[in-house]
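1. Could you work out the structure for the sequence below:
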Amino acid sequence: MSEAFRALPAVGTLLTRPEVAPLLERYGRPAVVQALRQQVAEARRLLARGEAAAAEALFEAEALAPALARRLQPRLVRVVNATGVLLHTNLGRAPLAAAARAAAEAAGGYVPVEYALETGARGRREEAVARLLSELTGAEAATVVNNGAAAVLLALGALAGGKEVLVSRGELVEIGGGFRIPEVVAQGGCRLVEVGTTNRTRLEDFARAATAATGAILRVHPSNFRMIGFTERPSLEALVDLGRRLGVPVVADLGSGVLFDAQATGPLQDEVPARSALAAGAEVACFSGDKLLGGPQAGFVAGRARALERIRRHPLMRALRCDKVRLAALEATLHLYRDGRADEIPVWAMLRATVPDLGALAGALAERLAEAGVPATVEPCEDAVGGGSAPGRPLPGMAVRIATADPEALARRLRQGSPPVVAVVREGALWLHLRTIGPEGLEPVAAAVTAAWAG
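-> This is a model prediction of the structure:
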């Protein structure tokens, strides 16, 4: 084994290989040297596991340059999502509309992010987004921060800092990355008071838990799970009525960001629209920008003007504020809603795709693949909204199934292709879900699968 380690090529030797020369010209010596060191380190790890053949293969002429290129290129490259999960958290959640992408690109230069062109005076950073959001939700005022959890954190800190926050035990959820609602409440400077039981919490439970130290009632979106069976929880309207009697605000964490009642249908029937939550009397509603709203990552807070004034003055507001590129993309996305052009937002186009339409796309892709010798069939499948939205409510879809002896190897080659294609391996086959591929993805996916199949 020690001989195998000693036989590994030196970085200096690898630098003289002809296939490395173009990379040196493009990326420069320091970056290529670092990539080669990583390649040698990977070979050492393989040798330590007894995989000598795999370690040797890392330095073959046809493998070395592509491997180095993958190490040197930016990590955040555009991929094709073939998983059928619309708001795939690991793939950046909602893809942006063309208008939002164009606005983000324009914001790469100088933009009047805090400057009023009409008067030449300093302006408020989030003013345009806040105005649109208020118009769309019926809120008296609104603001935006860098993600949904930050919106809840800021709202609680501003409205109930130093006081108790009442939350149903059935809503003490853990969100992505291991972050939990009790921790968010604590970081907001509040003391959590658990109310009721896991499966059943009644209005009188909240009333009994309230004291002179109560600062807010928090209603939490049940992200990534759905509780069924012997369950109960008070309506938002009932909580608001209790809050008014107690003199405390109700903060509604809506999670996914449905704006209107008309959108909360089908698999989204359990999502509470922002406009409805505010009409029910919530002091503020908090929700995400990069889920069902279809914009970039952001957290919105909309509601009463008195509450938003306190929130905007909170010290955390500056720490959590959005940059100019994100604000530009958000404004463009909200303009699409205001102008009745929400069908241009990719997540809504994917949600509205019908099974017959998806079947036609799957048939076209399977035909292309069959012509290239790839054994592809059209099969029904289940898609998912993802991003914590509509848990337990799958979307009927259509997929292309590729039978192969080693679907994991094929999936790996697809991920390493250009463009990378992220597919699903299940039931001993590779599956390509058409809902997230879409019409524009047919040609790139067909070419990528054909190349990966050829090895």
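
2. When you work out contacts or count neighbours from here on, use the C-alpha atoms and nothing else.
-> Fine.

3. ok, which stretches of the stretch 301-450 of the chain are helices?
-> All helices of the stretch 301-450 of the chain, identified by DSSP state H, counting those that start in this stretch, fall at 305-312, 316-319, 324-338, 346-352, 355-371, 407-415, 434-437, 442-454.

4. biggest strand in this structure, by residue count?
-> Using DSSP state E to define each element, the chain has its longest strand at strand 376-386.

5. re earlier: dump the helices of the stretch 301-450 of the chain to TSV, plus mean neighbour count and distance to residue 387.
-> Formatted as TSV, the helices of the stretch 301-450 of the chain follow (neighbours: other CA atoms under 10 Å; distance: least, CA to CA, whole Å):
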stretch	mean neighbour count	distance to residue 387
helix 305-312	17	26
helix 316-319	15	25
helix 324-338	22	18
helix 346-352	18	12
helix 355-371	19	22
helix 407-415	19	21
helix 434-437	28	14
helix 442-454	18	24
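
6. One more, so I can put them side by side:
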Amino acid sequence: MTGDKSLRKLPSVDRIVGLASCKSLIDYYGRTRVVGATRKLLDGIRNEILSAGNGEDYAFKSDEDLMSALSSQLKESSKPLLKKVINCSGVIIHTNLGRSMLAETAGKAAMDTAVSCVNLEYSLKEGERGERDDILEGLITGLTGAEAATVVNNNAAAVLLVLNTLSDGKETIVSRGELIEIGGSFRLPEIMAKSGSVLKEVGTTNRTHLSDYENAINQNTALILSVHTSNYRIIGFTSKPELAELKSLAKSKSLPLMVDLGAGAVIDLERLGLKGEPTIAQTLDNGADVVTISGDKLLGGPQAGIIAGDADIIARIRKNPLKRALRLDKMTISALEATLRIYQNPDEAVSVIPTLRHLGKPVETIRAVAGKAVEILKEEFGRDAEVFAVDDICRAGSGSLPEVDIPSVSVVVKHRTMSPDETKQWFRSLNPPIIGRVESGMFRLDMRCVDDAEQIRPRKES
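-> Now for the predicted structure:
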């Protein structure tokens, strides 16, 4: 068979690795990696021959061809899988795109910490072991009015930890209308089950009364949980108790009241023209004993779960062995500290924290950037595409402000030979990839998260 004949012509791994022209690859990538890549290359050629079945020769005729293919394969495998992208999706805090971008000072703080030894758990004043919570607690309590605070690696972990600490083996009362599902199909009832807490549902999807909570309380009740439905709203014939009413009930029964705020605003977003998100401080003032929020949503920091509230509750949480399993690393602590310090000046926060800046950016500013982007793309495509700007609507994203339509401006690219989906794929192939969306039969690039139109200039991978 000609396929067998072609297989016999394949060179051995040792012969390829022993070529003089392979030495530079071995010097750069290391022998182990080059050997592995050579095996992979030969396996690919072998599969091509077997698939063809009647080829008289394999694809590479010379050692130079083999070296070129091997070099390309090694170069491609060296490229990072996690890479910078330009977010033109129309979703500001996009979970799939890493949620919030850090402020420059927060990113620099994380980098400096990553490449240095730091006083993570060391008291420079006392010259002895310290607590990593000490770095963040004062900032959080100062911004929220909480008595105490601690931080873990995300908000789901924060909810898990609080439930396990306060309600392990006991009942937690939750309104049926607040049994949320968050990204990746993680559901609150499943998190509660993992925490050891027993879910006690009350009310209906659209209406839950204070009496529903009161009637559900028994000797096995350990906690009342209120969940801020930050990723959806139930409207119409609805009813739910005010937080102050739940607090009064909880206090009369000597039960703690926990609130999962989810997206978790630190400052009132009405200053950005956005309504509907309670702050941690407001939630604590309204009666919550302990509040949990995400660090990488409306806060605009790194992934983290902040737990703030009653000092005795926080002390119990710190003693839970799960706390160590869920703790933050030094880079995240550094980035979060830098982010929280920015919030000490709210006027600075809304301009230098990218999430807040993008949420509050005036439409006319976006329109100006879109106009420049149109010119850049017209220059790129010439007569091959029609490029123009349109008024659009974008979303906060990541379960934040679900009812709020945020005005924006998008750049539409109608290519003469590529379909909208093909155009979308073409922009994803750029360096860095530009992530747009197809809507109403048009490929569009939302400009709200683009601060400089030059970010849209197409650049191919080198």
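
7. How close are the two chains, by TM-score?
-> With the length set by TM-score structural alignment, normalised by the length of structure 1, the two chains reach a TM-score of 0.86; 439 aligned residues with a CA RMSD of 3.3 Å.

8. about what we covered before: against which helices or strands is the longest strand of structure 1 packed?
-> Counting contacts by 3 or more CA pairs under 8 Å, 6 or more residues apart in numbering; DSSP states H and E, strand 376-386 of structure 1 packs against strand 85-87, helix 355-371, strand 395-403.

9. Buried residues of it, list them for me.
-> 376, 377, 378, 379, 380, 381, 383, 384, 385, 386 (16 or more other CA atoms under 10 Å).

10. cool, and stretch 198-213 of structure 1?
-> Applying 16+ other CA under 10 Å to stretch 198-213 of structure 1 flags 199, 200, 201, 202, 203, 205, 206, 207, 209, 210 as buried.

11. now for the helices and strands packed on strand 376-386 of structure 1, which one comes closest to residue 275 of structure 1?
-> strand 85-87 (22.0 Å; CA to CA).

12. In structure 2, point out the residues matching the closest one.
-> Strand 85-87 of structure 1 corresponds to residues 91-93 in structure 2, going by TM-score structural alignment.

13. Show me the contact partners of that stretch.
-> For stretch 91-93 of structure 2, contacts defined as CA atoms under 8 Å, 6 or more residues apart in numbering pick out 99-100, 297, 355, 358-359, 394-398, 448-449.

14. Kindly reformat those residues as TSV containing distance to residue 426 of structure 2.
-> Conversion of the contacts of stretch 91-93 of structure 2 to TSV gives the following (distance: CA to CA, whole Å):
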residue	distance to residue 426 of structure 2
99	23
100	25
297	29
355	27
358	25
359	28
394	22
395	24
396	26
397	24
398	26
448	21
449	20
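
15. Which of the residues you listed sits closest to residue 421 of structure 2?
-> Looking across those and measuring by CA to CA, the closest to residue 421 of structure 2 is residue 394, at 19.6 Å.

16. mind checking what the closest one lines up with in structure 1?
-> Residue 394 of structure 2 maps onto residue 383 in structure 1, by TM-score structural alignment.

17. Distance check, that match against residue 428 of structure 1.
-> 18 Å (CA to CA, to the nearest Å).

18. Please apply the same query to residue 226 of structure 1.
-> For residue 226 of structure 1, the distance to residue 428 of structure 1 - CA to CA - is 29 Å.

19. what's the answer for residue 304 of structure 1, then?
-> 54 Å.

20. Which one's more surrounded, these two?
-> The neighbour count for residue 304 of structure 1 versus residue 428, taken as other CA atoms under 10 Å, is higher for residue 304 (18 against 13).

21. and the residue lying closest to that one once chain neighbours are set aside, how far is that from residue 333 of structure 1?
-> Spatial nearest neighbour of residue 304 of structure 1, chain neighbours left out: residue 140 (5.2 Å); criterion: CA to CA, 6 or more residues apart in numbering. As for residue 140 of structure 1, its distance to residue 333 of structure 1 is 20 Å (criterion: CA to CA).

22. Output the helices and strands packed on strand 376-386 of structure 1 in JSON lines; the columns should cover distance to residue 22 of structure 1.
-> Below are these laid out as JSON lines (distance: least, CA to CA, whole Å):
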{"stretch": "strand 85-87", "distance to residue 22 of structure 1": "38"}
{"stretch": "helix 355-371", "distance to residue 22 of structure 1": "33"}
{"stretch": "strand 395-403", "distance to residue 22 of structure 1": "36"}
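
23. Go ahead and confirm residue 345 of structure 1 touches residue 294.
-> Yes: look at residue 345 of structure 1 against residue 294 with CA atoms under 8 Å: they come within range, at 6.2 Å.

24. residues contacting residue 395 of structure 1?
-> Residue 395 of structure 1 touches 267, 382, 383, 384, 385, counting by CA under 8 Å, 6+ apart.

25. Can you tell me which of the residues you listed lies closest to residue 159 of structure 1?
-> Among the contacts of residue 395 of structure 1, and counting by CA to CA, the member closest to residue 159 of structure 1 is residue 385, at 32.2 Å.
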